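> Predicted model, plus sequence, below.
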Amino acid sequence: MKLDLNNIKIAQENIASVARKTPLFYSTTFSRESGYNVYLKCENKQKTGAFKIRGAYNKIVNLSEEEKARGVIASSAGNHAQGVAYAATALGIKSTIVMPQTAPQAKVQATKAYGAKVIQYGEVYDECYAKALEVQKEIGATFIHPFNDEDVIAGQGTIGVEILEELEDVDAIVVPIGGGGLISGIALAAKSIKPEIKIIGVQPSIIASSKASLEEGKIVTLPGVKSLADGISVKTPGDITFEYIRKYVDDIVTVSEDEIAYGIFCLMERSKLVSEGAGAVAISAVLNNKVNVKGKNIVCLVSGGNIDIAVLSKIIDRQLIILKRRIRFVVEIQDKVGELGQLVNSVVSMGANVVKVRQDTNWNDKGLDYANVLFEIEVQTREHAQNVIDSLGKKGYNLEIVG
């Protein structure tokens, strides 16, 4: 390991004209729910929508003129792709990016818009990484690794410096971890400034390769699985990053796919922040009591906000149903004029929003004089939903919850 705080301070100077100093703010809501004083470091507000531009730019600006002339190539699930494309174009360098076929189209299109040639291959990062090495041999470009590179690590470490500059009495930083570049840089920077600070990594439980490696004391490769946190779905941590992780990271915890989705939902609803899956794992871990540290001041890193809008829509719909804030039920009514209108008015009068209503005639077991009506409604809380159901029952309606 050759990096120290001075390397990160130099990286900070290198990227000063390009990368934003992103917001760090206190969350009253998350603090109340978790019992900690929770601060959010919002790298989803960074240029290209994620922290990756820091490491990518620092790496590319440090290339020799001969390396720059050959152009650069990278493999990425999306955010490193955009960081490399942006940095290369800004410095007048050609870039080629290999991305998984499963990468969100928002990330693919953004990478192309920043000036890169995009090749899509494989299901997870490790597969497109192997493809990128093949392409590199063909075109002779300089490879920009997304995490296993000390210039990249130093660039990501500038986040740790920013946090400590703004919040000196922070007790712990909770960081998403995939291949380990981000947490290596932040941990090195933070512990160099404040040795007693705790650094906690968070990974998806279905592909927790860095956690397994830390526990085994050696690099472990897991089967490739695509998590909702696609940006940190990495089968094998880097050999360079693993040394920093072993020295500076205190613990790595995991979160489930449902917990990640809940984190995305909470960041949007309560903090008005759009986060991708990887960006939500830190707050997911805190909200689900996965983090246990002494002290009160915790910074959760929201590492990126590049999420496909269609995926975001699915998450919102699903969470509303899980939280019982969107419910479906079937009501039996008499099939006569005005009956359906009266039922709809009853539902609306209780403060529910009717999303969908469909009357099925001729299918009630009692015969042609009765009909079944399917309702889908949105309510404020689980208790509100139960009040609606109870009130309809008191009014004599026969109903059944479905879905």
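Good, I have the coordinates.

> alpha carbons only for contacts and neighbour counts from here, please
Will do.

> Helix or strand next in line after the helix or strand containing residue 173, which one?
Taking DSSP states H and E as the definition, one finds residue 173 inside strand 172-176. Where DSSP H and E defines the elements, the next helix or strand beyond strand 172-176 is helix 181-193.

> For the helix or strand just after that following helix, name the packing helices and strands.
Of the helices and strands lying after helix 181-193 in sequence (DSSP H and E), the nearest is strand 198-204. Using 3 or more CA pairs under 8 Å, 6 or more residues apart in numbering; DSSP states H and E, the elements in contact with strand 198-204 are strand 172-176, strand 251-255, helix 277-287.

> As a markdown table, the ones you listed with mean neighbour count and distance to residue 9 would be great.
Shown next, in a markdown table, are those (neighbours: other CA atoms under 10 Å; distance: least, CA to CA, whole Å):
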| stretch | mean neighbour count | distance to residue 9 |
| --- | --- | --- |
| strand 172-176 | 27 | 19 |
| strand 251-255 | 21 | 26 |
| helix 277-287 | 29 | 25 |
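
> okay, the ones you listed in a markdown table with distance to residue 365 next?
Below are the helices and strands packed on strand 198-204 laid out as a markdown table (distance: least, CA to CA, whole Å):
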| stretch | distance to residue 365 |
| --- | --- |
| strand 172-176 | 54 |
| strand 251-255 | 46 |
| helix 277-287 | 46 |
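
> how far is the strand holding residue 173 from where the chain is centred?
Chain-centre distance of strand 172-176: 13 Å, with CA atoms, centre = their mean, to the nearest Å.

> try it against this one:
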Amino acid sequence: MTINLNELKARIAAADVYALAKRTPCQLAPKLSQEYGRNIWLKREDLQDVFSFKIRGAANRISSLTDAERAAGVCAASAGNHAQGMAAAAAYYNTKAVIFMPVTTPMIKVNAVAAAGAETRLVGDSYDDACAAAIEFAKESGAVFIHPFDELDVIAGQGTVGKEILEQMPRTPAAIYVCTGGGGLVSGVGTWVKAVSPSTKIIAVEPIGATTLKTSLEAGKPIPLNHVDGFADGVAVRLVGTNTLEIAKSVVDECVTVTNDEICAAVKDVFEATRTVVEPAGALALAGLIKQVREGTAPDGDCVVTISGANVNFDRIGHIVERAELGAGEEMMFAATIPEQAGAFLNFVRALGQRAVTEFNYRFAENDDDAHVLVGVKIRQSAERGDIIASMAEQNISVVDLSDDRLAKRHLRHMVGGRASKDIDEVLYRFEFPERPGALTDFLVNLDARWNISLFHYRNHGHSTGNVLCGFQIPKGDLAQLEESLAKTGYPMTCESDNIAYAYFLKA
């Protein structure tokens, strides 16, 4: 498929969005600009009435419906922001909207869609399940299905963000960093910007666990991801759009991927700059810019980042705060081995010096010559990790840096207790399951009852995916039979039996 970008630019120029969407400000962030050595501008789409840029695409698409189509109504699938945009636009244009949402969608988003006048239907555990149901409903009812990112009128509506940026900036920006999921925003922004200011780089930013655009660009065609990390749920898309990919091939200069911790750090940066708590996807573009600045690959000059949305659940904020300092390189987590004897603990604390301790975990183990402690300390920059390890080595204290260890950050720091029996083999697995009522029960029910669970840890983080750490005893060494049983749960799993943090604190 070939898309005429000049025609798409004309659609953007004619997009009918301002009956519902605001011309959001493009604000200079002085503190961030000073810290990172270039002017950083925030395009504040979190200030829309539905707290997201998605109102633009929904408004433009529904405004173009014929009278007959409006009478038939519209439908869509979404886990949040597109749903709210659709509901608001449908109400304004007096057409019925039925929105299909995964069962895992937080009720705050479901209620917001219902409050805007749309009918909500909860179907399946993922966007793909909800989308299939919405398409089937459209076939049966005659309602117009509106895709969240892969329709040209939706893309054109999102492209008004790029048009506004160039109109608002005092100088030609060197780069615009765009949060990217299905590609509607980056393809729309890129189409306008490359036509008007071809020297401005368009940089797509994706979570490292949801690189649908990067993967498809490298392959030259849409490639579905086998697994999608749902942390930044606003961009947790399994498959990029056919239209958006074709456009991105022409208008996207580069793709940047960032970790969840880097996203959390960017959420903190946005809060300190604006006093607004944005959703993870909303801070994604800033995380990409900061990463490139630190790596020395960011362009000089004015850089704009899209702050795409602020539909964050209150119960996620604690988790974001917890991971922000690790993501910003302002905290180090490590395991230290000290002699299990009087005075060793004092010696360890002295080796820490005047550093602020963020957490300290230790449990006495009888009959062990050594003790293992899990410690978090505040640091000013990542390079300071080496200084800590060196100061510990001077006191003959062995240290393993766990700052990038997922098991340690997500599970171990919240766990207490002893170790398993040395007489029975144990294996450890990490599972992901949809965060919906009954999912944890289903997980346990589907396990074969012959396996003894020797360790179990789960925390609700307020997003669509739950994470479980589970240990199993295999007295007869029948690992193959255990994994066959675990596969029946249907949930993605990763073996963690060789993880260094497990060996230090939990393994027999």
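The structure has been received and is ready for your questions. Note that this is a predicted model, so its numbers are computed, not measured.

> Would you pull the TM-score for this pair?
Once the chains are laid over each other, their TM-score by TM-score structural alignment, normalised by the length of the first structure reads 0.79; 365 aligned residues with a CA RMSD of 3.7 Å.

> once aligned to the second structure, how far is the strand holding residue 173 of the first structure on average?
Aligned to the second structure and superposed, strand 172-176 of the first structure gives a mean residue distance of 0.6 Å (mean CA distance after the TM-score superposition for the first structure).

> Now do that strand: which range of the second structure does it align onto?
Counting by TM-score structural alignment, strand 172-176 of the first structure lines up with residues 175-179 of the second structure.

> what residues does that stretch touch?
For stretch 175-179 of the second structure, contacts defined as CA atoms under 8 Å, 6 or more residues apart in numbering pick out 185-186, 200-206, 235, 281-286, 288-289, 299, 302-306, 308.

> Same check on stretch 309-322 of the first structure?
The contact list for stretch 309-322 of the first structure (CA under 8 Å, 6+ apart) reads 106, 261, 262, 265, 326, 327.

> Buried ones in that stretch, by neighbour count?
Within stretch 309-322 of the first structure, the residues that count as buried by 16 or more other CA atoms under 10 Å are 312, 315, 316, 318, 319, 320, 321.

> what do you get for stretch 6-26 of the second structure?
Neighbour-count burial for stretch 6-26 of the second structure, counted by 16+ other CA under 10 Å, picks out 8-9, 11-12, 15-17, 20-21, 23-26.

> if we take those residues, which one ends up nearest to residue 349 of the second structure?
Nearest to residue 349 of the second structure, judged by CA to CA, of the buried residues of stretch 6-26 of the second structure is residue 26 at 47.3 Å.

> quick one: contacts for that closest one?
Counting by CA under 8 Å, 6+ apart, residue 26 of the second structure touches 41, 42, 43, 44, 165, 168, 169.

> rerun at 10 Å
Neighbour list for residue 26 of the second structure: 40-45, 161, 164-169, 304-307 [criterion: CA atoms under 10 Å, 6 or more residues apart in numbering].

> Alignment lookup: it to the first structure.
In the first structure, the residue paired with residue 26 of the second structure according to TM-score structural alignment is residue 24.

> Check residue 220 of the second structure too.
Counting by TM-score structural alignment, residue 220 of the second structure corresponds to residue 217 in the first structure.

> Relative to the second structure, what is the average displacement of the lengthiest helix in the first structure?
In the first structure, with assignment by DSSP state H, the single longest helix is helix 150-166. Compared with the second structure after fitting, helix 150-166 of the first structure has a mean deviation of 0.5 Å; criterion: mean CA distance after the TM-score superposition for the first structure.

> Buried residues of that helix, list them for me.
Using 16+ other CA under 10 Å as the test for burial, helix 150-166 of the first structure gives 150-163.

> go on, stretch 86-99 of the second structure?
Using 16+ other CA under 10 Å as the test for burial, stretch 86-99 of the second structure gives 86, 87, 88, 89, 90, 95, 96, 97, 98, 99.

> show me the contacts for residue 62 of the first structure.
Going by CA under 10 Å, 6+ apart, residue 62 of the first structure touches 11, 14, 68, 151.

> and if we set it to 8 Å?
Going by CA under 8 Å, 6+ apart, residue 62 of the first structure touches residue 151.

> so how far is residue 253 of the second structure from the residue mapped onto residue 297 of the first structure from the second structure?
Structural alignment (TM-score structural alignment) places residue 297 of the first structure against residue 302 in the second structure. For residue 302 of the second structure, the distance to residue 253 of the second structure equals 17 Å [CA to CA, to the nearest Å].

> Among the two, which residue is more densely surrounded?
residue 302 (21 against 14; other CA atoms under 10 Å).

> That one reaches residue 42, doesn't it?
No - taking CA atoms under 8 Å as the definition, residue 302 of the second structure is not a contact partner of residue 42, at 10.9 Å.

> Apart from its neighbours in sequence, what residue is nearest residue 191 of the first structure?
residue 197 (6.2 Å; CA to CA, 6 or more residues apart in numbering).
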